[in-house]
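# Fold the following for me, if possible:
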Amino acid sequence: MKKIARSAIKHADIQAAPEKVFGFLADPMNWPQYAVVNLRSVSPGTDGWFKAVTKFGEGQIRVKGVEEFGILDHTWKDPQATWDAYCRVVPNNDGSTVMFTLFQPPVMNDPQFDQAMKEMEIEMAKLKEILEG
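All right, here's what the predicted structure looks like:
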């Protein structure tokens, strides 16, 4: 039996309509605007995948979105690992709350995962700044 992975939930309360937030996040071409620590570029790929370049190298992203439920789950894959991230955009009065649930992949040790989660906080703040601007 596989050991349960460590998890972290990162969120941002954003003064923007859920439709706006969902629309922005549903297009990975927008992600380099807010994922400023890790993501360098995104370009169209094939079969629903987008090519991406991160500070660690090249990989691919695929978004599995269901707007009706605010679901924006996505998969990242590169030669070292495949990593699923679970994202929700939910109404919060006149705004939205965005939540990412992330699991530590086997290729990351605890300090690396801790650092990645600190970097995610920077990116969530940038997402809020963009969507409220």
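
# CA only for contacts and neighbour counts going forward, please
Will do.

# list the contacts for the closest residue to residue 100 other than its chain neighbours?
Of all residues not flanking residue 100 in the chain, residue 87 sits nearest, at 4.4 Å (Cα to Cα, 6 or more residues apart in numbering). Residues near residue 87 by Cα atoms under 8 Å, 6 or more residues apart in numbering: 71-74, 98-101.

# Following up with a second sequence; could you model it the same way so I can compare the two?
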Amino acid sequence: MKQVQHVSQFIACSPADVYAFASNPANLPQWAAGLARSEVKQDGDTWIVEAPFGRVRIRFADDNAFGVMDHDVALEDGTTFHNPMRVIPNDDGSEVTFTLFRQDDMSDEKFAEDRQAIEEDFRTLKVLLEG
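As a prediction, the model looks like this:
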């Protein structure tokens, strides 16, 4: 069993608005520096982007009414990581949640760095959407 941390951020926008922006792969470079450091290019049902850790292919959950933004990230060597992510209502706003799994042989420092990168991305998303 892998160690798990849930990272979340309140955003003072409707879940529909948060989902519409955050689930659009073309918007990733605006808020997800931990994943997308370049323009996102579509290739069939996957998206290709330069991440801080190399070129990756991303496959997102189909559009849905439940706020599910799960996505698989495939590295160049074929290793694939499943990333559960959700937007849920929280009073008049939204809670964005990411489930971070600690990978095998991951140091405490690297696990903390991954969490910090997600937190920074969520803060950027919050600033963009709250204006």
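
# What subset of the contacts of residue 87 of structure 1 is buried?
Among the contacts of residue 87 of structure 1, those scoring as buried are 71-74, 98-100 (criterion: 16 or more other Cα atoms under 10 Å).

# quick one: contacts for the residue nearest to residue 11 of structure 1 when sequence neighbours are not counted?
Leaving aside its sequence neighbours, residue 11 of structure 1 sits nearest to residue 99 (Cα to Cα, 6+ apart; 4.3 Å). By Cα under 8 Å, 6+ apart, the contact list for residue 99 of structure 1 reads 9-12, 87-89.

# Nearest to residue 28 of structure 1, out of those: which one, please.
The closest of those to residue 28 of structure 1 turns out to be residue 87 (Cα to Cα; 13.1 Å).

# what about the closest residue to residue 33 of structure 2 other than its chain neighbours, distance to residue 95 of structure 2?
In this structure, residue 33 of structure 2 finds its nearest non-sequential neighbour in residue 121, 6.4 Å apart by Cα to Cα, 6+ apart. Residue 121 of structure 2 sits 14 Å away from residue 95 of structure 2, going by Cα to Cα, to the nearest Å.

# quick one: which helix or strand includes the residue nearest to residue 11 of structure 1?
strand 95-103 (DSSP states H and E).

# And the helix or strand following that strand, what's buried?
Scanning forward in sequence from strand 95-103 of structure 1 by DSSP H and E, the next helix or strand is helix 110-132. By 16+ other Cα under 10 Å, the buried positions in helix 110-132 of structure 1 come out as 113, 117, 120, 123-128.

# And stretch 23-33 of structure 1, by the same measure?
24-26, 28-29, 31-32.

# Identify the farthest-apart pair in the residues you listed.
26 and 32 (12.9 Å).

# any idea what residue 5 of structure 2 aligns with in structure 1?
Superposed on structure 1 with TM-score structural alignment, residue 5 of structure 2 falls opposite residue 8.
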